[in-house]
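Peer 1: Generate coordinates for the sequence data below:
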Amino acid sequence: MSATHTIRLVLADDHAVVLEGLSMVLSRFDDFEIVGTANGGADAVALVADTEPDVLLIDLSMPEVDGVEAIRRILADRPRVRVLALTAFLEHQLVTAAIEAGALGYLLKSASGEEIAAAVRIVAAGGSTLTPAALPMLAGPGDQVGDDLTPRERDVLSRLAAGLSNKHIATELGLRPGTVRIHVSNILAKLHVENRTAAAVLARDHGLVADDLSGR
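Peer 2: This is a model prediction of the structure:
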């Protein structure tokens, strides 16, 4: 994506004040164009169908059609749309569900305008991004190494330990590469390691992956 490319945005939130604030903040950036705002999940689905934006910023907690369901519906029809989920507070199950649905990242609504803008640009380019505050909150203390990994994270970890790239992991598990990148970030945080190699060693040392898979 070139530096002069304008990123077309749709914003979705059921709180009018939040929606207005996001619009004001993001309108200040020359490389953004807000093509529409929606006050709920169903409206977001319809609006994205009409406007076909580059990026959708969507609240996860909304009545009736929530953000997760809206993401599923939108990406089922328009997989090229990049989704950045927003949340007022971190709830592991909800955020994980959004990632599984296809969101490339999420931020707290308390993030600064510059942080939101940077995240939008990353997602628009096909990358993934996590709010820094998520890492310690998602990595619960746990009494044993890896006991707070979700089943999907264990699936990703087993393939990571086998030496597969994110692209190959995505193919095997039927996920988006961006989704795999987020799972890997969560795994590193929960295992308290800095890189994939350390995660693989730790996983094998603590029996978190099956020998037949890790050794293939």
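Peer 1: Every contact and neighbour count from this point should use C-alpha atoms.
Peer 2: Fine.
Peer 1: quick one: S214 and V156 touch, right?
Peer 2: No: using C-alpha atoms under 8 Å, S214 is not in contact with V156; the gap is 11.4 Å.
Peer 1: And this one, please, so the two structures can be compared:
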Amino acid sequence: MDLYVGKNRKVVSICETQPLTVKGLIHLLESAEDLAFGSSHGSPAEWMLSPGADKTDVLIIDKGLGAKTVLDALSQLPAEHGVARSTVPAVVVWGMSITEAEALKFLQAGAKGIVRKSADTGTVLACLRAVAQGRSWMQDSVFREAAAVETQIRTDLTPREHQVMELVEQGFKNREIAQELGIRPGTVKIHLKHIFEKTGVRGRHGLALNGLRQKGVISLLAS
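Peer 2: All right, here's what the predicted structure looks like:
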């Protein structure tokens, strides 16, 4: 579809395979005074080759295209646009089903927004507006564990537990954490057990996501 750039409006382009979904998004964007529809494509690779790619402020990528496709696009965006423009588009990943593990990978790879396709129009617009303004955003229904933990998550942790938690947030695996800290993998497991008990988080993905939230890297919106 042709690129449309509205005056003083952030341009949103879409990588989506379902025509009806694209039409719905276009209608939603047309109803917003601060957002404008840019273009729609069947894949991120197709979008990268389009004439209007360098005018895109926000790029929506359907997780249904495959997690690998999303991650590949996130890794390629800086290389594709680093010379042509000072900033790359803010990427919003959306899909019918996104696990905490997948969402964490997307965020660590550079995605700025995570939202479900089942979200209401207000939630979708809130996400697009937030990332268009340079903020990161995630829908809390995707991250039940991360949303449930309060800000005292770090207060009772020992210095070593803080170190382990920091490395978990960076995506380190147990064996890598052990090598980094000079301890045994079994000791890492013990530290994680204590961290989970103190924070109330059951899994490392929720732990990492909550750590990113508390650092202000991402924000939650109830849905």
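Peer 1: Would you pull the TM-score for this pair?
Peer 2: Between these two chains, after superposing, the TM-score reads 0.62 (TM-score structural alignment, normalised by the length of the first structure); 154 aligned residues with a C-alpha RMSD of 2.7 Å.
Peer 1: quick one: which of S214 and V156 of the first structure has more around it?
Peer 2: Legend: neighbour count by other C-alpha atoms under 10 Å for S214 of the first structure and V156, higher for V156 (23 against 19).
Peer 1: what's the helix or strand for the closest residue to the more buried one other than its chain neighbours?
Peer 2: Counting by C-alpha to C-alpha, 6 or more residues apart in numbering, V156 of the first structure lies nearest to I169, which is 6.7 Å off, once chain neighbours are set aside. I169 of the first structure belongs to helix 166-173 when elements are defined using DSSP states H and E.
Peer 1: in the first structure, which spans are strands?
Peer 2: Secondary structure of the first structure, counting by DSSP state E: strands at 7-12, 32-38, 55-59, 82-87, 105-108, 129-130.
Peer 1: Mind checking those for the one nearest to K190 of the first structure?
Peer 2: Smallest distance to K190 of the first structure across the strands of the first structure (C-alpha to C-alpha): 14.0 Å, for strand 129-130.
Peer 1: Which residue numbers in the second structure does the closest one align to?
Peer 2: Mapped onto the second structure using TM-score structural alignment, strand 129-130 of the first structure spans residues 137-138.
Peer 1: ok, average deviation of that stretch from the first structure?
Peer 2: Aligned to the first structure and superposed, stretch 137-138 of the second structure gives a mean residue distance of 0.9 Å (mean C-alpha distance after the TM-score superposition for the first structure).
Peer 1: what does that stretch rub up against?
Peer 2: With C-alpha atoms under 8 Å, 6 or more residues apart in numbering as the test, stretch 137-138 of the second structure has contacts from 112-115, 127, 130-131, 218-221.
Peer 1: out of those, which is most surrounded?
Peer 2: Most surrounded of those: other C-alpha under 10 Å gives I114, at 31 neighbours.
Peer 1: how about it, what's its partner in the first structure?
Peer 2: So, by TM-score structural alignment, I114 of the second structure is matched to Y106.
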